[in-house]
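Peer 1: No letters, just coordinates:
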């Protein structure tokens, strides 16, 4: 019985580790980093990412020539870094995303933002976005498609396969396997 308890504790710890590992780390600008050299298109870069709460955004840059300022939308649009919400200057700044919405960053060195060194990290609330998306109804002009005369599938006496995703599915599978050995 002690072995079963150890297995359960191990599985619970594994479940926590898997849940934590779902967070992604995004290096701004990928291999180019946070710079004005090389014409990095940060708008295009951020558009290719799927940012989630819990993800970490990493700005890597030469601290002698750049910084990172978190700013408001108006400041972002006008490249105004005169009163940022937060300033980072280490050269390797990690910022954890803790809420949905837009997170605006720019380089406060004169001329850098105007040269394109600014990024909008947009964290979508996927469930809210899906609920707000209207479903398309069929057009009144569309002609109906006839239903094919396909026979119904024959009944299957096998028990249904229920698939659980993520850490809970892994834990459930592991518990089932371990219980078959000990019970």
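Peer 2: Everything's here; your move. Quick caveat, the model's predicted, so the values are computed rather than measured.
Peer 1: Only C-alpha atoms from now on, for both contacts and neighbour counts.
Peer 2: Fine.
Peer 1: So what touches stretch 51-68?
Peer 2: Outside stretch 51-68, the residues within contact range by CA atoms under 8 Å, 6 or more residues apart in numbering are 23-28, 33-35, 87-100, 105-109, 121-124.
Peer 1: ok, of these, which come out buried?
Peer 2: 23-24, 26-28, 33-35, 87-94, 96-97, 105-108, 121-124 (16 or more other CA atoms under 10 Å).
Peer 1: Among those residues, which lie within helices?
Peer 2: Within these, no residue falls in helices by DSSP state H.
Peer 1: All the strands of the chain, in order from the start?
Peer 2: Using DSSP state E, the strands found in the chain span residues 25-27, 56-60, 68-71, 86-88, 92-96, 101-106, 118-123.
Peer 1: looking at those, which is closest to residue 167?
Peer 2: Across those, residue 167 has its closest neighbour in strand 25-27 (19.6 Å, CA to CA).
Peer 1: try this one next to it:
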């Protein structure tokens, strides 16, 4: 019984350490989520638990979570999660993540889209 409690406490400590080491990234840095954001992830390392913050004017942009195919085509699949608050915080899980702005013309040409790989 004590062994189980020790494992549980250890597991909670590991979880808390991972949360404490998470990094918050402002997408687009000082410019925010706007045109020419496609290269923003270059040179950055993302880990599970990190948070992406998308800052933008909701009247002009949004954030849509898409799959790889939709990212390449700049399309919004049925049932996609769409954010429109102007200050969206998305916690990353391990794997590939794709985000676009689906306002007409914003994603096309690589303007408002990013792909992030999380370890």
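Peer 2: Yep, that arrived. Only a predicted model underlies this, so the values are computations on that prediction, with no experimental measurement involved.
Peer 1: rewinding a little: put together JSON lines for the strands of structure 1, with distance to residue 177 of structure 1 on each row.
Peer 2: Shown next, in JSON lines, are the strands of structure 1 (distance: least, CA to CA, whole Å):
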{"stretch": "strand 25-27", "distance to residue 177 of structure 1": "33"}
{"stretch": "strand 56-60", "distance to residue 177 of structure 1": "35"}
{"stretch": "strand 68-71", "distance to residue 177 of structure 1": "49"}
{"stretch": "strand 86-88", "distance to residue 177 of structure 1": "49"}
{"stretch": "strand 92-96", "distance to residue 177 of structure 1": "37"}
{"stretch": "strand 101-106", "distance to residue 177 of structure 1": "42"}
{"stretch": "strand 118-123", "distance to residue 177 of structure 1": "38"}
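Peer 1: Which one of the ones you listed lies nearest to residue 42 of structure 1?
Peer 2: Checking the strands of structure 1 against residue 42 of structure 1 by CA to CA gives strand 118-123 as the closest, at 5.4 Å.
Peer 1: how far apart are the closest one and its match in structure 2?
Peer 2: Following the fit onto structure 2, the mean deviation recorded for strand 118-123 of structure 1 is 0.7 Å by mean CA distance after the TM-score superposition for structure 1.
Peer 1: residues in structure 2 aligned with that strand?
Peer 2: Aligned using TM-score structural alignment, strand 118-123 of structure 1 spans residues 113-118 in structure 2.
Peer 1: Could you pull up the residues touching the aligned partner of residue 28 of structure 2 in structure 1?
Peer 2: Counting by TM-score structural alignment, residue 28 of structure 2 corresponds to residue 29 in structure 1. By CA under 8 Å, 6+ apart, residue 29 of structure 1 lies in contact with 40, 41, 42, 45.
Peer 1: what's the neighbour count on the last one?
Peer 2: The local packing count at residue 45 of structure 1 equals 15, with neighbours defined by other CA atoms under 10 Å.
Peer 1: cool, the first one as well?
Peer 2: Summarising burial for residue 40 of structure 1: neighbours were counted as other CA under 10 Å, giving 19.
Peer 1: ok, for it, nearest residue in space, not its chain neighbours?
Peer 2: residue 29 (6.7 Å; CA to CA, 6 or more residues apart in numbering).
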